[in-house]
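Trainee: My questions are about this predicted structure, shown below with the sequence.
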Amino acid sequence: MTATTEHTPTTGERASSRPARLSLAPDDAGPGLLDGAWWPYSHDLARELPAMIDVLDRRWGRITRIAVNPTLWPVIPRKVPVAGHVVHVGWFAAEQDPHKLLLLSYTAGRWDLLVIPPGTGEAAAARLMAAATEPRGHLTATALMANEEALSATEADRGGEAEWESEGGTVPSRPGNPARLPGSAQGM
């Protein structure tokens, strides 16, 4: 069972903040590679982090540090003010999965979240959020993203086939002659 949390910003937060889109594994899920998923609205880390951290502070204890891979984030702030405290942000290019966010709390531990890119469609994001909260999940964040990209490509191919067939499909062939598309070269 997953828990999706929507957070409504307090008056002290930026007016442009929106509810955090999070899906977190249940506390009793057991160890897995990911503890949940986060689907930010933009690539602006300074704008996106406060709402998410506010939710996680209440659930897991005060988040003090975050590490990201710069692949998804054009600007990485060193510090982000969040509800009365400051969160330090670091980055690792080669050492960290580009689709993962690492959260640390001095008092409570460490958590890893799948970062779903902001432009992802709702259906794909829902599938990714569910996969990231699988109890004892064994796929990395990048593996989950690759699976979703493959699924999306397959669905797009099926959509193209359905459209092709609804428009008449292939040109019927006479027995003994291979089907040819109009305008195709012969003898090949």
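Mentor: Arrived safely, thanks for sending.
Trainee: Every contact and neighbour count from this point should use C-alpha atoms.
Mentor: OK.
Trainee: give me the number of residues near D44?
Mentor: By other C-alpha atoms under 10 Å, 15 other residues sit near D44.
Trainee: hold the first one in mind and look at this next one:
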Amino acid sequence: MAISSEVDMQTVAAHHVLPVRLALAGPEAVPRRIDGAWWPRTHDLRDELPSLLAALSARWGRITRVTVDAAQWLAGPGRLAVAGRVVHIKRSAAAADRGRVCLLSYGVGRCDLVVVPPHTPAEEAARLMAEHA
């Protein structure tokens, strides 16, 4: 799969942004490998990533790099313009990245989330999200 090296300059305003479905472990929680769970509505990072980054900005700051499970997402650019900045996207086929998204914020650290597939039934999604919060 070829990944474009150009930045996708599509603006967030062009999309109808729905509230992000996200469950995070509390900040007082002991350090752990998984920081929470995210239940996106689609398999398109151009639609989903802006609202996720906005929801995480207060806690994780300016996220500059994202690693996603290549099998879960539609093909797309290796960089995406979000809220006036460029976010680098790596699509990984590694077993360690399956079903997860890793977000890196310079000076703050990393946030690892389990990704609940978009078409998961609501009851099952709620259970999975509660397990990781």
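Mentor: Happy to help now that I have it. Fair warning: this is a prediction, and the values are worked out from it, not measured in the lab.
Trainee: What would you report as the TM-score here?
Mentor: After superposition, the two chains reach a TM-score (TM-score structural alignment, normalised by the length of the second structure) of 0.85; 123 aligned residues with a C-alpha RMSD of 1.6 Å.
Trainee: Pull up the aligned stretch in the second structure for the longest helix along the first structure.
Mentor: In terms of residue count, the longest helix belonging to the first structure (DSSP state H) is helix 141-166. Under TM-score structural alignment, helix 141-166 of the first structure has no counterpart anywhere in the second structure.
Trainee: Contact partners for L18 of the second structure?
Mentor: S51 (C-alpha atoms under 8 Å, 6 or more residues apart in numbering).
Trainee: Next one: the closest residue to V7 of the second structure other than its chain neighbours relative to D112 of the second structure, how far apart?
Mentor: Residue nearest to V7 of the second structure in three dimensions, not counting chain neighbours: R79, with 4.9 Å by C-alpha to C-alpha, 6 or more residues apart in numbering. R79 of the second structure sits 19 Å away from D112 of the second structure, going by C-alpha to C-alpha, to the nearest Å.
Trainee: How about R21 of the second structure?
Mentor: In terms of C-alpha to C-alpha, R21 of the second structure sits 15 Å off from D112 of the second structure.
Trainee: more crowded one of these two?
Mentor: Taking other C-alpha under 10 Å, R21 of the second structure and D112 do not tie; D112 has more neighbours (21 against 17).
Trainee: which parts of the one helix or strand that one maps to are buried?
Mentor: D112 of the second structure is part of strand 109-115, with elements assigned from DSSP states H and E. Of all the residues in strand 109-115 of the second structure, those buried under the rule 16 or more other C-alpha atoms under 10 Å are 110-115.
Trainee: now stretch 48-58 of the second structure
Mentor: Buried positions in stretch 48-58 of the second structure, judged by neighbour count with 16+ other C-alpha under 10 Å: 48-54, 56.
Trainee: distance between that stretch and the chain's centre?
Mentor: Relative to the centre of its chain, stretch 48-58 of the second structure is centred 8 Å away, using C-alpha atoms, centre = their mean, to the nearest Å.
Trainee: Can you name the residues that contact L45 of the first structure?
Mentor: 73, 75-77.
Trainee: L103 of the second structure looks like it's in a helix, true?
Mentor: No: under DSSP: H, G, I helix; E, B strand; the rest coil, L103 of the second structure sits outside any helix and is assigned strand.
Trainee: excluding its backbone neighbours, what's nearest it?
Mentor: Per C-alpha to C-alpha, 6+ apart, closest to L103 of the second structure is V66, 4.6 Å.
Trainee: That neighbour -> the first structure?
Mentor: Using TM-score structural alignment, V66 of the second structure sits opposite I66 in the first structure.
Trainee: Check for me that that match belongs to a helix.
Mentor: No: counting by three-state DSSP, I66 of the first structure is not part of a helix but strand.
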